[in-house]
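Enquirer: Next comes the sequence, and after it the predicted model I'd like to discuss.
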Amino acid sequence: MNTSPIKKRHGLQRVWYAAGYSLKGLRAGWHEPAFRQELLLSLVLIPLALVIARQWLEAVALIGTVVLVMITELLNTAVESVVDRVGPEWHELSGRAKDMGSAAVLLSLLLCGGVWVTAVVRWWWY
C-alpha cells in the first residue's frame, strides 16, 4: 500500500504543508459564489460585531456564527465535489448527501441570523 507523502512529514514541516493545503482549500472556496458572498459579508460583520458587542462573549458569539457559516459552506462544497467526482448519474444517496449538506448550511445561516438579530435588537433598544 502506498503511503501519502504528507504522512511521512513530522513537526513543523507537517504544519507548514497542512497550512498550505488549507490555503489551497480557501482559494478553491473563493471560486464558489456562495462562499465568496459569505466571506465578503464577513468582512463587514466581523468588525461590526466588535462595535455592537457589549461583552467579549457576545463578540465571540457574533463572530463565531459568521465563521460557522463559512465552515459549513466549505464542508458542503467538499461533499458536493466528492459526490460529483463519483459520477454524474443520479443516485438516491448522492442526492441525500447533497441535500443534507445544503440543510447544514441553512441551519448555520438561521443560527447566525438569529444571533445577529438578537444582538442588533439588544444594541438598538438598550
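Expert: Yep, that arrived.

Enquirer: Please count neighbours and contacts with C-alpha atoms only from this point.
Expert: Will do.

Enquirer: tell me the secondary structure for Ala78?
Expert: helix (DSSP: H, G, I helix; E, B strand; the rest coil).

Enquirer: Now do the contacts for it.
Expert: Not one residue lies near Ala78 by C-alpha atoms under 8 Å, 6 or more residues apart in numbering.

Enquirer: Okay, Thr72 and Trp116: tell me how far apart.
Expert: Going from Thr72 to Trp116 by C-alpha to C-alpha, to the nearest Å gives 18 Å.

Enquirer: Over to Pro33?
Expert: For Pro33 relative to Trp116 (C-alpha to C-alpha), the value is 22 Å.

Enquirer: The two: which has the busier surroundings?
Expert: The neighbour count for Pro33 versus Trp116, taken as other C-alpha atoms under 10 Å, is higher for Trp116 (21 against 10).

Enquirer: Wait, the more buried one touches Leu62, no?
Expert: Yes: Trp116 is in contact with Leu62 according to C-alpha atoms under 8 Å; the separation is 6.4 Å.

Enquirer: just how off-centre is the biggest helix by length in the chain within its chain?
Expert: When the chain is scanned for its longest helix (criterion: DSSP state H), the result is helix 92-125. Put simply, helix 92-125 sits 11 Å off its chain's centre (C-alpha atoms, centre = their mean, to the nearest Å).

Enquirer: what about versus this one:
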Amino acid sequence: MNAPEVNPQKRRRGVSRVWHALFYSLAGLRAGWGEPAFRQEALAAFLLVPLAFWVGEGWVEVALLIGTVVLVMVVELLNTGIETAIDRIGPEWHALSKRAKDMGSAAVLLSLLLCGGTWLAALWVHAKELL
C-alpha cells in the first residue's frame, strides 16, 4: 500500500505549481517580517533602493547597489530558515546546531560587509565628483 503524500505541492505541475509557490513565498516574506533583523533590513531597503538611482551612474551601478541590498535580505531569510529548522529539532545545546547557526550568522555578516563596501565605494566616487 502506498503511503499518503504529505505535501500536495509535489503533485502540482506547470502554472498551478508556480501560482501556489508564489503564495508560499509571500507567506515566507510575512514570516520574515516577524524577525527584527529582516524588518530592519527591509526598512533600510526602502531607503537604499531609491537612493541607488541617485548614487549609481548607469544601470550596472544601480543594479549592483540594489543587488547587494536584496542579497542581504535573501541571506537573512536563509539564516532565519536555518535557525528555525534547528530550533524545531530541539532547544537543547548541540555543537552541530551551534555550528549551523554560526555559519548562517557569518553569511549574513559577509553579505552586510559586501553591501556596505559596495555602497561606500559608490558614495566615495559620487562625493568626489560633487566636489
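Expert: Happy to help now that I have it. This is a predicted model, so every value here is computed, not measured.

Enquirer: Mind giving me the packing neighbours of the helix or strand Leu45 of the first structure falls within?
Expert: If you go by DSSP states H and E, Leu45 of the first structure is part of helix 33-52. Judged by 3 or more C-alpha pairs under 8 Å, 6 or more residues apart in numbering; DSSP states H and E, helix 33-52 of the first structure is in contact with helix 11-30, helix 56-86, helix 92-125.

Enquirer: would you turn the ones you listed into CSV with distance to Gln37 of the first structure?
Expert: Formatted as CSV, those follow (distance: least, C-alpha to C-alpha, whole Å):
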stretch, distance to Gln37 of the first structure
helix 11-30, 9
helix 56-86, 10
helix 92-125, 13
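
Enquirer: Out of those helices, flag the one nearest Ala49 of the first structure.
Expert: With respect to Ala49 of the first structure, and counting by C-alpha to C-alpha, the nearest of these is helix 56-86 at 5.5 Å.

Enquirer: in the second structure, what residues pair with the closest one?
Expert: Counting by TM-score structural alignment, helix 56-86 of the first structure falls onto residues 59-89 of the second structure.

Enquirer: Can you list the buried residues in the matching stretch?
Expert: Judged by neighbour count using 16 or more other C-alpha atoms under 10 Å, the buried positions of stretch 59-89 of the second structure are 61-62, 64-66, 68-73, 75-83, 86.

Enquirer: So Ser42 of the first structure versus Asn2 of the first structure, what's the distance?
Expert: For Ser42 of the first structure relative to Asn2 of the first structure (C-alpha to C-alpha), the value is 41 Å.

Enquirer: right, I mislabeled it, should have said Asp84 of the first structure
Expert: Between Asp84 of the first structure and Asn2 of the first structure the computed distance is 25 Å (C-alpha to C-alpha).

Enquirer: Mean per-residue distance, the longest helix of the first structure versus the second structure.
Expert: For helix 92-125 of the first structure, the mean distance to aligned residues of the second structure following superposition is 0.3 Å (mean C-alpha distance after the TM-score superposition for the first structure).

Enquirer: Dead centre of the first structure: give me the residue that sits there.
Expert: Ile71 (1.6 Å; C-alpha atoms, centre = their mean).

Enquirer: With neighbour numbers in mind, choose between Ser42 and Asn2 of the first structure.
Expert: The neighbour comparison of Ser42 of the first structure against Asn2 (other C-alpha under 10 Å) goes to Ser42, with 18 against 4.

Enquirer: what residue of the second structure matches up with the more buried one?
Expert: Ser42 of the first structure maps onto Ala45 in the second structure, by TM-score structural alignment.

Enquirer: Thr68 is in contact with its match, correct?
Expert: No: counting by C-alpha under 8 Å, Ala45 of the second structure does not reach Thr68; the two are 10.0 Å apart.

Enquirer: for the helices and strands packed on helix 33-52 of the first structure, which one sits closest to Leu50 of the first structure?
Expert: When these are compared (using C-alpha to C-alpha), the closest one is helix 56-86, at 5.9 Å.
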